[in-house]
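**Q** predicted model and sequence below, questions to follow.
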Amino acid sequence: MKFQKLYGIRGTGLILIFLSMAGCSDTRLDWDHILASKELRYATLESPATYYESPTGPAGFEYELAKRFAESIDVNLKLITVNRSHEVIDMVMNNKASIGGAALMNVKPTGNLKFGPAYYSSPQQLIYRKGDERPANISDVNNQSPAISLTQMEILKGQYPQVNWNAYYDRDIDALLRMVQYREIKSAVADARQVNIYKHLYPDIRVAFDITKPQPVAWLYRDDENLHMAITEFFKELEETGELNRLVERYFGHVIAFDYVDTSAFLARIDERLPEFEELFKTTAAGYDLDWTLLAAMSYQESHWQPSARSPTGVRGLMMLTQDTAQYLGVADRVDPGQSVDGGARYFKYLLNKIPERIPYPDNIWFALAAYNLGLQHLEHVRVITQKNGANPDSWNDVMKSLIKLSNENWQPSLQNEPVRWNEPVRYVGNIRKYRDILRWLTFEKNRHARKNERMHALTIDSPVL
């Protein structure tokens, strides 16, 4: 499947001019057109919760769904990105996109638009800032004018007409939560799944209470019976095969747990310590065909990016190599940043190549991380136990449950000199997934702002003084 992306014009004024001047497309982007053109035009947001460019390519929950749907009907995916969720609706309404997906709540659509089947449900939550008084109920925020996006307005104004909602045309959920973090506004409303992601970027935001019942989230498209049937069948198959649950876990499952102190410290050290080693992580990762944010996340988990780090058991350096591993890898000086990172990357690549090829991404990465922490032999032992218990030894989630069970039972293999801490790789892998995602999201935000500045610079016109 080929992948192509288009960026929506930036800036509120330009978006309005674009939509009003363009009007509706002459070509109706219905099911027949999708099949004839071999192209699915899919509108979404650029955000950690929907779609973003990672160091290894396109990522995000909505992107994964769109990619799979395009593959299932054998067409190419053309991704159209905009800044705000209501612009996704505009793209579909103005016939610029066949489908819109941006964590849109399944409310009654206007005109000839239609929502597909819900692929998850999530409540809207009232968000305030740590240190402020926590609102106990809706009456506590009547005078605060909680911030909402335009796509939230219908359901919230319908349920709570007495509240003076502040609907932002030029802001979406990520911007509103950032404003709460930096005390620019008192409160905002956001989807609970998005909150679970953004609290790792804005650690001072807090949930006051669920402001709605779980709301179904679905794709939006024009009312086309054939397209609707294809989408319905697609999600039915995703659910029956368990692929939908796997995608939900991949993008949302591991971010539910939140450690304020750890996350705040990590964000601070990204500014304080990472710049010294970022280029080293990037060049080393490129040499071994690895994701540099994964390598950096591993190093932070191991040493907090301290080259002289030493553990009570004698492991040392940025990647905390044991003496035996260092000797095997030919690392002469474990506290030398270059040698340590190269040795750690080489060892991780070795372990990754030992993981059976049938295990798909990203589970193969999680297994290799567990082997880096626990040892390959112990990991294989747990996979065998997982299979004997009737679970899938190639699924990290299933093996993780076995590790937790072994830890709770304090089971130890025979002829083992030192006790095995079975729960350690669960925490280890979970932390690295979190650190890697935070680095990916921050890199995406940095690149997005750089592109925005480039476009603004390109749009600048020098005018003579009148």
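**A** That came in fine, so what should we check first? Small disclaimer: the values here were computed from a predicted structure and weren't measured. Residues are numbered from 1 along each chain as shown.

**Q** for the rest of this, base every contact and every neighbour count on C-alpha atoms.
**A** Will do.

**Q** ok, which stretches of the stretch 101-250 of the chain are strands?
**A** Counting by DSSP state E, counting those that start in this stretch, the stretch 101-250 of the chain has these strands, from start to end: 113-115, 120-122, 124-129, 147-149, 166-168, 188-191, 205-210, 215-217, 220-222.

**Q** check it against this one:
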Amino acid sequence: MKRFYFNNFILINLIGILSFFVLLSVLIHNTEFGSDLTRLERIKKTGVLRLITNNSINSYYYYNGQPTGFEYDLAREFANFLNVDLDIVTPGWNNMFSYLEQGKGDVIASGLTITKERLERFDFSNPYMPIQQRIVHHKLIFGPKNIEDLTFRTLHVRRGTSYQSRLEEIKKSGVDFNYILHNNIPTKELIRMVHDREIKFTVADDNIAYLNQRYYPDIRIGIPLQEKESLAWAVNKNDSQMLEQINKFFLYANETGLLKQISDKYYSNIEETDPFDLKRFHQRIETRLPRYKKMIIDESIKYGFDWKLVAAVVYQESRFNPNAKSFTNVRGLMQVTTITAEEMGIENRLNPSQSIKAGIKYLDKMVQKFDYLEDEYESILFALASYNVGYGHVTDAIQIAIDMGLDEIKWQSLKTTLPLLSKSKYYKQTRYGYARGWEPVQYVERILTYYDILKQKELI
């Protein structure tokens, strides 16, 4: 009996000692990191913003060893706005909300729709993009004509998404259909399964659906499942300081054109893409590109270009046809003019190797003309427009932008002023005169679409 009490006495004391050290550890931790600090104060003290997001083409992914993606770019600008570094946390879709609640991240930015269920647990920022849920099906599968026509069909969606919430609402309204929930399967993968006819239907926000149609040209974007919704960032309930800063940032991003610039980089004209053209591009990536791929890679390396961007230019120029000829008598894979061929030191524009060398060398010359631009991405866009319509016309468009009070070093401004070169009111005041200024805008945007597709394909 004495031993029992003695052991209990020792146990109680051990528990007490352990509790003391735990308490001491907590006190030390709180003293060091400031447990009384608000989340925003902690971010500014540590100098790090922890972004909770998801690995997906519309949020965050790596290309050429560098992070990219719409949500990543936007969050990076927010971190700059706060003057802190950005740390990325990717716990998987189904774990994002629990990570936020547990303090393992500061904000969720992952293409989240504001829903009633989510509002009960979290606060959301001001919206930054309107979207609409749409049915996605294969071109050989008839999609439903309306919501009532969902009857007897089976849809596949990811668990815990706004898609699941909407399908539950439709089911409760009396429409008899089935849906299958998948854990942590990206929407892109479900769209791929539709494209490969492994499943018949899925649901995606229209920005995701149209973006994925670039990579899976046999899908079709069907009926909307509900009215327009909004995407926003999520923070913990009552985190008013954090929410205020995010909303201030979105106001700043709207007023400065930053939000539109990032949106255009990833989503420009995605709804206007021709699926038949995309299908042909995918086919020619397999049948024609391999003949010229090594030449393109070797020459691109010399000038520090991403070879996939150059390949996109080649396709836009000639559809990978070395004998291509335009009505203005430019020839070859990169549609080099006679004057440019002489300037770049080549003799035969129809020779694939010579055409690629001349075209890339000339593109580099255009890039160097815009090396004063701080943003390398912007300088590439200006150079591509110059490759198409000529450097002189681009400088005219820049001057028009200055005269109109636009930011002349932004592609967004040139998208406005280049088409004005076809209007007498404007081109009569320029040095180089009339130009079909809408063409370089379309030219650049098509190249960016082809480039995006190539980035998503495993070609090396």
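**A** Received the coordinates, thanks. Worth saying up front: this structure is predicted, and the values here are computed from it rather than measured.

**Q** TM-score for this pair?
**A** The TM-score (TM-score structural alignment, normalised by the length of the second structure) is 0.82; 419 aligned residues with a Cα RMSD of 3.0 Å.

**Q** redo the strands of the stretch 101-250 of the first structure as a markdown table? Include mean neighbour count and distance to Ile359 of the first structure.
**A** Compiled in a markdown table, the strands of the stretch 101-250 of the first structure are given as follows (neighbours: other Cα atoms under 10 Å; distance: least, Cα to Cα, whole Å):
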| stretch | mean neighbour count | distance to Ile359 of the first structure |
| --- | --- | --- |
| strand 113-115 | 19 | 35 |
| strand 120-122 | 18 | 26 |
| strand 124-129 | 25 | 36 |
| strand 147-149 | 25 | 40 |
| strand 166-168 | 16 | 45 |
| strand 188-191 | 26 | 32 |
| strand 205-210 | 20 | 37 |
| strand 215-217 | 19 | 30 |
| strand 220-222 | 26 | 34 |
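
**Q** measure the nearest residue to Ala370 of the first structure once chain neighbours are set aside to Trp305 of the first structure for me?
**A** In space, not counting the residues next to it along the chain, Ala370 of the first structure is nearest to Pro425; the distance is 5.2 Å by Cα to Cα, 6 or more residues apart in numbering. Distance, Pro425 of the first structure to Trp305 of the first structure, using Cα to Cα, to the nearest Å: 20 Å.

**Q** ok, Glu278 of the first structure next?
**A** 10 Å.

**Q** what's the burial count for Asn94 of the first structure?
**A** 19 (other Cα atoms under 10 Å).

**Q** quick check: it vs Pro109 of the first structure, distance?
**A** Distance of Asn94 of the first structure to Pro109 of the first structure, given as Cα to Cα: 14 Å.

**Q** in a markdown table, list the strands of the stretch 101-250 of the first structure along with distance to Tyr260 of the first structure.
**A** Formatted as a markdown table, the strands of the stretch 101-250 of the first structure follow (distance: least, Cα to Cα, whole Å):
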| stretch | distance to Tyr260 of the first structure |
| --- | --- |
| strand 113-115 | 37 |
| strand 120-122 | 23 |
| strand 124-129 | 13 |
| strand 147-149 | 24 |
| strand 166-168 | 29 |
| strand 188-191 | 19 |
| strand 205-210 | 10 |
| strand 215-217 | 27 |
| strand 220-222 | 36 |
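
**Q** Gln301 of the first structure pairs with which position in the second structure?
**A** In the second structure, the residue paired with Gln301 of the first structure according to TM-score structural alignment is Gln316.

**Q** kindly apply the preceding question to Tyr260 of the first structure instead.
**A** Applying TM-score structural alignment, one finds that Tyr260 of the first structure aligns to Pro275 in the second structure.

**Q** which non-adjacent residue is nearest the most centrally placed residue in the first structure?
**A** Nearest residue to the geometric centre of the first structure (Cα atoms, centre = their mean): Pro48, 4.5 Å. In space, and not counting its chain neighbours, Pro48 of the first structure is closest to Trp441: 6.0 Å by Cα to Cα, 6+ apart.

**Q** wait, isn't the one you found in contact with Glu46?
**A** No - when contacts are counted by Cα atoms under 8 Å, Trp441 of the first structure is not listed as touching Glu46 (10.6 Å).

**Q** joint contacts of those two?
**A** Taking Cα atoms under 8 Å, 6 or more residues apart in numbering as the criterion, Trp441 of the first structure and Glu46 both touch Tyr52.

**Q** what about Ser424 of the second structure, neighbour count?
**A** 12.

**Q** tell me which residue of the second structure lines up with Ala208 of the first structure.
**A** Aligned by TM-score structural alignment, Ala208 of the first structure pairs with Gly222 of the second structure.

**Q** contact partners for the spatially closest residue to its match that is not a sequence neighbour?
**A** Spatial nearest neighbour of Gly222 of the second structure, excluding adjacent residues (Cα to Cα, 6+ apart): Ile135 at 4.7 Å. By Cα under 8 Å, 6+ apart, the residues touching Ile135 of the second structure are 143, 201-204, 221-225.
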